[in-house]
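>>> next come a sequence and a model predicted from it.
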Amino acid sequence: MGSLFYWLFMVGFYNLKENNRFQLDRLAMKPGFYLP
């Protein structure tokens, strides 16, 4: 089960970065909040 949750997390994180850059930019404006 651990591998499944890890995979889902990675896919979701990738989709967030690639498809929702405007949301990521809004989150990044919060002080101290940065993603690789």
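Happy to help now that I have it. Residues are numbered from 1 along each chain as shown.
>>> rest of the way, CA atoms for contacts and neighbours
Will do.
>>> pull the longest helix from the chain.
helix 2-19 (DSSP state H).
>>> list the buried residues of that one.
For helix 2-19, burial by neighbour count (16 or more other Cα atoms under 10 Å) applies to Lys17.
>>> who's in contact with that helix?
Leu24 (Cα atoms under 8 Å, 6 or more residues apart in numbering).
>>> what's the next helix or strand after that helix packed up against?
Downstream of helix 2-19, the first helix or strand assigned by DSSP states H and E is helix 21-28. Contacts defined by 3 or more Cα pairs under 8 Å, 6 or more residues apart in numbering; DSSP states H and E place helix 21-28 against no helix or strand at all.
>>> this is the other structure I want to compare:
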Amino acid sequence: MKISMQKADFWKKAAISLLVFTMFFTLMMSETVFA
């Protein structure tokens, strides 16, 4: 049970990191395109 909880926490962190990276990447692309 503890192992599955740790895995879920890892995936939650991974999803958040991916979301932040995607937002940052999109922002940088927008800056490049509209500059």
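Structure's in. What do you need? In this text, all values refer to a predicted model and were calculated from it rather than measured experimentally.
>>> where's Tyr6 of structure 1 relative to Arg26 of structure 1, distance?
Computed as Cα to Cα, to the nearest Å, the Tyr6 of structure 1 to Arg26 of structure 1 distance reads 25 Å.
>>> relative to Phe5 of structure 1, how far out is the spatially most central residue of structure 1?
Centroid check for structure 1 by Cα atoms, centre = their mean gives Phe13 as the closest residue, at 3.5 Å. Distance of Phe13 of structure 1 to Phe5 of structure 1, given as Cα to Cα: 12 Å.
>>> just give me the match in structure 2 for the residue nearest to the centre of structure 1.
Taking TM-score structural alignment, Phe13 of structure 1 has Ser17 as its aligned residue in structure 2.
>>> how about Ser3 of structure 1?
With TM-score structural alignment as the criterion, the equivalent of Ser3 of structure 1 in structure 2 is Lys7.
>>> so its match versus Phe21 of structure 2, what's the distance?
Noted for Lys7 of structure 2: a distance of 21 Å to Phe21 of structure 2, by Cα to Cα.
>>> ditto for Lys2 of structure 2
Taken as Cα to Cα, the span from Lys2 of structure 2 to Phe21 of structure 2 is 29 Å.
>>> kindly report the same for Phe34 of structure 2.
Phe34 of structure 2 is 20 Å from Phe21 of structure 2, by Cα to Cα.
>>> all set, thanks.
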